[in-house]
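Participant: When you get a sec, could you give me coordinates for this:
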Amino acid sequence: MRIVVAFVFITIATINISFCRRSSSVGCLQSERLALLRFKQDLIDPANRLVSWTSGVEDCCIWSGIVCDNLTGHVLELNLRTAPLNEYATPAEDEAYERIPRFLGSMQNLRYLNLSLNSFQGVIPPQLGNLSNLQVLCMGDYWRSMLPVENFWWLSRLSFLKHLDLDGVDLSNSSDWLQVIHTLPSLVVIKLSYCKLHHFPPKPIANFSSLASLDLSGNHFEGPIPDGLQNLTSCRHLDLSYNLFNSSMPSWLYRLRNLEELFLWGNFLQGSMDGLGNLSSIKALDLSQNNFEGGMPVSFGRLCNLRSIFLVGDRLNEEISQALNIFSKCVAKVVESLDFTDAHLFGPLTYQLGRFKNLKSLSLVNNSISGPIPRSLGELSSLEILYLSYNQFNGTLSEIHFNNLTRLIGLGASGNSLTFKFPPQWVPPFKLLFTGTLSPSIGSLTSLQSLNLRKNNFVGEVPLSLQNCTKLVKLDLGENEFVGSVSAWIGERFSRIKILILRSNKFQGLLPRELCHLTSLQILDLAYNNLFGNIPRCISNFSTMMRKSEMDDDIEYLSNDYFNLSFIEDALLVNKGEMAKYSTILKFVRKIDLSKNNFSGGIPMGVTDLSTLQSLNLSHNSLTGKILENIGAMSSLESIDFSGNQLSGEIPQSISNLTFLSVLNLSNNKLSGRIPSSTQLRTFSASSFTGNELCGPPLSNNCTVSVPNRGEKERNEDGVDWFYVSMALGFVVGFWSFIGPLFFNRRWRCMYFQFLNRLQDKLGSVKDVISGYDICTNFHLSLALK
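Facilitator: Predicted structure coming up:
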């Protein structure tokens, strides 16, 4: 069984507080040392992180992850935290998990226990109720709900508990959960999200009066918001999201004047939101995905501490200007995030937008807002996220709208009728991280020469309008979520392109032959996609990869003088297995990377014409056939990776001619035979050749030639192998038995060649072979042997 310990952090109470250093003669307590060794026995440590935990080392205070008190030697902390798990990952069907060790309940001085984000299974052991000094208990992991609780009363013995996090723990069979929590007077934080809770008693819970934070989101509560919560007079954080509440807002909710964060999204609440305007301390308000009526309440204008408000999917049915006008006084000065996505807003966006000086995020996606975008947008100097997609905006966006948006990292404006118009010399004052689909308006930038959209969250297909950007020299769409096929128009329209990077997307289908028209291409990176079929033979058309470039032959990436003077083009490339940034030497790089696709067929012969290619990666495809015999002609190659294919045959001897080769990986194919015996190839490790049927250095298995048993029997004491001697003599006797009569007997010669003449009528080839010689009188042995 296996345990992945993601986070364990234990603090044990100390007896004295001292600033003195621990004496070297003081080690950890023997009882705690034995407890730690027992704890290790219950774990499987695949990363070998507990290698220092051994009985041979007496002082456990020097063990990995252990922190002791400097004076007493008591263990204070046990920190085995590793990298966080993928929150969306689910356990494999055959994956086994360990139960929470029961002996943890013997650590009665424990104050802090965090077992969240682990892979424990089984019932939570009631022995944890012995941790009478515990103040913090965290066992939450709502992505891996594996910890059911059948009897919850052990928790009532933790009278000092202040922080309880059981997110994702299955409490569906614990009908007494609320009564137990009621017995814990010191609780300040309760997190019970996604616990499959479904019942909440109607009577008020008195001990909730000291609670500062309550999270009951993601459960199965339904009906009205329970009145049992009305004593949350000290509560600052209340999350009831993603339940089945379907009533109007209870009046007692408006009296929670200390409330700073209220999350009610994903319910079926109805009626007016007006009373929420009395929550004068509120900073974050999420009312999304409900059935509220009456539009934006005017009372919201009194929420002078409001930092963020989310009304996603609520049917406001009012003009955007009216909604913004409600916030135009004190709220506009402090609010940082407004999300009105799909909120049924309409009308023009007016100058009021410029009042929100501290706004960092604005989303108006999927409404019916119309007209031009006001120039006052440019006054929002704190803006980081701006999403305006799928409205009815029109007009032009220019540098006036963006010159002051120095912090902008996200911009979405697709699904409108906007035109982007910027002077050629304009340099954006921000660097975007783009999400959503790439706007069709990108095609209006007809003078665009370099487009770098790498590592964003773009989805969908590459817009057809991009083919209007015929002056592109560099196109980098790598590390996004683009789908569809690699368009043929890339090869037809981008005749100047030198760098084409579509790496790490979801492109699929055949690779179009039109790409072979890109004769200026020097970097082609299509790795990590779903492309299939044969690699086009016309790959040899990449003429820039065929000729040597002199150092003084400065390849102009951008023809505009301003750009040439202002910056040097750069690109992120994977070379020799590592990602690196290339800038000043980029113009000298020649690289093809088609790895991690589904290409089949053989390696195209034309690739060996690319004599200046420096890196060729075709790994992890389904390529068959042999490694090209004349691969040694690619004299500039520094890196070859053909691993993870189905290549067969021998490694060609010519590969020894690649004197610049520093990376070679031919592993996991069907190659056979002897590895060429050159000094160059012997510098590579055995891992470059494993997973084949190869032999010879650097592999440990030597190549051996088996000698026939018959020859062994006929070998005499002097070491003469009479098998081979007799075979040679037999050939000589047989040869002259046939040739001798022809050579010395004129009659036999004539009869033999007359026979060949008769065959001539049937085969039509003998006359050409003898080339007009007189076969009876002018016969030459040399001719006959031909």
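
Participant: okay, CA-based contacts and neighbour counts for the rest of this
Facilitator: Noted.

Participant: The closest residue to P126 other than its chain neighbours and L128, how far apart?
Facilitator: Nearest non-adjacent residue to P126, counting by Cα to Cα, 6 or more residues apart in numbering: W154, 5.6 Å away. W154 sits 7 Å away from L128, taking Cα to Cα, to the nearest Å as the criterion.

Participant: Please provide the structure for the following sequence as well, for comparison with the first:
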Amino acid sequence: MGTSTSVAVEYILILVLMNNFVALSANTANSDDHMGCIKSEREALLKFKQSLIDHSNRLLSWQGDGCCEWHGVACSNISGHVIKLDLRNPLSMGTNDQHVLGGVLHPSLVNLTHLNYLDLSMNNFTGPQIPSFLGSLQNLEYLNLSSSNFRGKVPQHLGNLSRLRYLDLSANGELDVDDLHFVSTLSSLKLLDLSVVPLVQAKNWLQSINMLASLVELHLGGCFIPHIPLFPKINLTSLAVLDLAGNYFNSTIPHWLFNISHIQVLDLRENSFQGCLPDEMGNLSLVTSVYLSRNKLECKLPETLGNLCQLRELDLSSNAFSGDVSNVFRSLSAGCAKYGLKNLNLGDNSLSGTIPDDLGNLVQLEHLRLDINKIGGLIPVTIGRLLNLRELDLHSNYLNGSIPESIGQLSKLQYLDVASNLLEGIVSEEHFLNLTSLTYLYMIGNSLVFEVGPSWIPPPQLVRIGLTSCKVGPAFPSWLQELRNISILEMSNASISDTIPDWFENISSSILQLDLSHNQIRKSLPKFRESLLPPERVNWRRAIFLDSNMFEGPLTLFPSDVGLLDISNNFLWGNIPPQIGNLMPNLGFLSLSNNHLNGTIPTSLCKMEFLEVLDLSKNQISGRIPQCLKELKTLSAVDMSSNFLSGHIPPLGSLILRSLHLENNSLIGEIPLANWLLLETLDLSQNTLVGEIPSWIGENLQFMGILDLHSNMFYGEIPKQLCQLQLLFILNLANNNLSGAVPSCFINLTAMIGDERSIGNRNTYDSVAWFGFTNSYYRLEEYVDNLLADIRGRELEYTSTLRFLVSIDLSGNDLVGEIPTELTCLSGLRNLDLSGNNLVGHIPLQVGNLSLLESLDLSRNSLSGPIPDSLTDLNYLSYLNLSFNHLSGQIPLGKHLQTLDDSSIYIGNDGLCGPPLHSCEKELPDGGQHVLQGTVEDEADQRQWFYCGLGVGFLTGFVGVCSILYFKDSWRLGLFQLVQKYYDKLLAMVAVKKNQLLSGKSFPVKFRSKTHT
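Facilitator: You can find the predicted model right below:
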């Protein structure tokens, strides 16, 4: 039996060798005998080359007869046939890279009948779709067309490639796949990657893929798959890698995912999965990596996590998991997971409790993230056992106490972040004893005291330091001079009250971001050197924050690569350097606000082609606004308020301005016509501007949210076009010479309508964010919009709370007519000021509809009639002024209005009565009589004065009559006797009435009329 088998094997081998010999002879006859290159295949490759666009000459070697030596071409050593074509872009930089191949794929490729490997990835082909002739390459085992800008429908002909093992069509976002049936016939397929290929219409996606029993890797991340079946029968018995990230299934996690017994990598990130993480997760005995971040999972974490013996990476971040974090560490450290777990990310959840000492049992940990939770208590001392730890992120929790010195034993630690906790105590040299690998150090937002000796040498690899709000000063830290590669240095609010030493210039060339703001650093600004950036970061612009210190002296220039410079709130004086724009052309954010700078605005600012934010406010700058600012096409926010600027406002063209502040200057003339279509804030108040308010403001500036023109010399009527500004929530036209009526069309200002929640959540502009960094602790610089407003009878400045202010101020004009009832529909109003006009009529009865109103001023008008009872419904009202009108009747009683007991609110309205003014009268039960309503003291006081007046009147009349008779002797004696008699009776009567009043007794008083003053 064995002999016959051997003979059969020898016979088969002979047949195979004879077949190969015949094939080789045929190929040799068809070739030019140049390195085995077959002529027909060479010609096919040349036709293929002619249809391509090759700007970088990647196919320069495609000439001559030896095609097997051409770039990207490989031939069989036996047959000489082309078996491999690899034209992948070697730089892998995407479709905009100059090395990409373009053009179309020529069908001559079908002549490469022995081709089993085709890679055209990372290019930019412009054909309408993946050519269907690729389905004719029957020997293909590897096909990679990823990131090559293919579009249109994926041809079903690809289903003919029965030998295909590897298919990658990923990152072709314009492909159209409405049916994955072609995949089900690829019986040999081991890897399928359709990442970022839209599968919105492919409803049968799982049924088709479920036919691939040999499939090992499946990548469907970012495919916009709308639905995942919850209860299918799965045949993917060989599947080891499953990537379904970024599909937003918005369902619970299907339990069948945890029944795939061979799964090793499970990626379910960003799918809006809800509910709990099932206990069946513990069944994945071979799983090494689980990614479930950025979902909506909740509940407690299952204790079965500790059963995952092969687990190396577990990422559950950015969910809503709750429960005690100590239970998580106990289950992990008690099970077999502790022997291999290297990466644990539980950040951005709702975990509470404390970190237990069991943490020290996870000795293989290299990355530990517990940031953005509710974890309290101490950092355990056992953390010093994690000798393999490279990353420790505990920021944004409630950790308290001091940082354990054992952390200094972690010699491999590169990233340490304990920012935004409740930590306190001293950070000493012991904490850095063996941290020789430390690169990132963040302790921002704690009450730590950074206390090291003058000879301390910090970890030499440190490149990023964040010590904001820690106590570092009062001296400027001398240990910084040892860090020649420092790139990020944040020591804002660090209690430094020193000067910046000269050696700082030596380390300045490596610093990309410096934040020394909110200290008390004195004397001159620091000197900076040009940065020594590596070639891959040549477009990085540096950021320097020196605001809110005590720097003095002239403004010195900084290196040309600085993109953000904030030196506001200091004591700088002198002129802005005339060449600032020429020597710092890369500035995108410049704030010199609140200094003592003078002189004029240099026109070289117009050379800053990247400038987005320019803040020169609160200085002593004079002269005119440069007209060349219209050339800065990126300019988004300009603030030149509170200076001594004069002249006309220049026409600034079609800038993309979002905020313009020129208030509190000496500008004259009219508002120039401008095409600021994106403008949201316009503040020209406190100038000497004239003319009518332009109607084009309402017609063109549809994004306007704040319009402040108060304290100018505008005249004419309020243009009704302002009513078209549906996003307007602050309107201030006070103290001008405006006439006409208050427009009733203000009811169209829909941004002023809403309840407290909708107003607070309003998506309105309040800042221009410019410098966006990747790390969460880098300072995101903003120009925060601001406004001075007369609210509650005093001037208030609004910045970060500006979005909550909804206000109309038309005071100090010559407006006439009645208050439109439509104003009471603006339910979001917090301030309404119509004082100092000539308004007549009644206060609208529906004024109580302004439920959020905090300040109401209608004083100094000619309003008449009663005060509406609905005014008592304004529960937030804290300032009210109705003085100097013609209001009458009783002041409404009850509710919140009673707390406003200042009589000056109502002064100048002779017809008003009731608290806090004098009392009103009431009918007595017996009819016809009236009493003064008020306190016993009020009644006693008034009645006492009445009787005193009655006595004086009687005496005056009596003396007048008797004086005629005085000169008769017979009457003189009788007169004195009579006067004495009545005088004694009057004193006795007053004494009696006084005793009655003091005893608390009341009595009626008759008057001739119903009113009495």
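
Participant: quick one: TM-score?
Facilitator: TM-score of the superposed chains, computed with TM-score structural alignment, normalised by the length of the first structure, equals 0.58; 522 aligned residues with a Cα RMSD of 4.5 Å.

Participant: Which residue in the second structure aligns with the residue nearest to P126 of the first structure?
Facilitator: Here W154 of the first structure is matched to F182 in the second structure, going by TM-score structural alignment.

Participant: Checking my notes, that match in a strand, right?
Facilitator: No - secondary structure of F182 of the second structure (DSSP: H, G, I helix; E, B strand; the rest coil): helix, not part of a strand.

Participant: and R99 of the first structure, what does it touch?
Facilitator: Counting by Cα atoms under 8 Å, 6 or more residues apart in numbering, R99 of the first structure touches 120-123.

Participant: Can you check those residues and name whichever has the most neighbours?
Facilitator: Among the contacts of R99 of the first structure, the one with the most neighbours (other Cα atoms under 10 Å) is F120, at 24 neighbours.

Participant: Would you mind telling me which of W154 and L128 of the first structure has the busier surroundings?
Facilitator: L128 (24 against 15).

Participant: Skip the chain neighbours and tell me the closest residue to that one.
Facilitator: Of all residues not flanking L128 of the first structure in the chain, G105 sits nearest, at 4.6 Å (Cα to Cα, 6+ apart).

Participant: That neighbour maps to what in the second structure?
Facilitator: Per TM-score structural alignment, the equivalent position to G105 of the first structure in the second structure is G135.

Participant: what do you get for S299 of the first structure?
Facilitator: Using TM-score structural alignment, the equivalent of S299 of the first structure in the second structure is S331.

Participant: right, and that match touches G306 too?
Facilitator: Yes - under the criterion of Cα atoms under 8 Å, S331 of the second structure makes contact with G306 at 5.2 Å.

Participant: what about the counterpart of N403 of the first structure in the second structure, how many neighbours?
Facilitator: Under the alignment (TM-score structural alignment), N403 of the first structure pairs with L433 of the second structure. L433 of the second structure has 17 neighbours, counted by other Cα under 10 Å.

Participant: Do I have it right that L433 of the second structure meets G408?
Facilitator: Yes - the criterion here is Cα under 8 Å, and L433 of the second structure meets it with G408 at 5.0 Å.

Participant: hmm, back to that, please, which helix or strand holds the match of S299 of the first structure?
Facilitator: Under the criterion of DSSP states H and E, S331 of the second structure resides in helix 325-334.

Participant: What residues of that helix count as buried?
Facilitator: For helix 325-334 of the second structure, burial by neighbour count (16 or more other Cα atoms under 10 Å) applies to 325-333.

Participant: Look up how far L965 of the second structure lies from G951 of the second structure.
Facilitator: 22 Å.

Participant: More neighbours: which of the two?
Facilitator: Ranked by neighbour count (other Cα under 10 Å), G951 of the second structure and L965 place G951 first, with 17 against 14.

Participant: which residue lines up with that one in the first structure?
Facilitator: In the first structure, no residue is matched to G951 of the second structure (TM-score structural alignment).

Participant: Quick one: residues contacting G951 of the second structure.
Facilitator: Residues counted as contacts of G951 of the second structure (Cα under 8 Å, 6+ apart) are L986.

Participant: ok but it is inside a strand, no?
Facilitator: No - looking at G951 of the second structure with three-state DSSP, it is helix, so not inside a strand.

Participant: Would you point out which residue is most central in the second structure?
Facilitator: Geometric centre of the second structure, nearest residue: A769, 8.6 Å, by Cα atoms, centre = their mean.

Participant: correct me, but it touches E782?
Facilitator: Yes - A769 of the second structure lies in contact with E782 (Cα under 8 Å); the separation is 4.4 Å.

Participant: Shouldn't S726 of the first structure be within a helix?
Facilitator: Yes - counting by three-state DSSP, S726 of the first structure is part of a helix.

Participant: Tell me the spacing between it and V733 of the first structure.
Facilitator: From S726 of the first structure over to V733 of the first structure the distance is 10 Å, taken as Cα to Cα.

Participant: All set, thanks.
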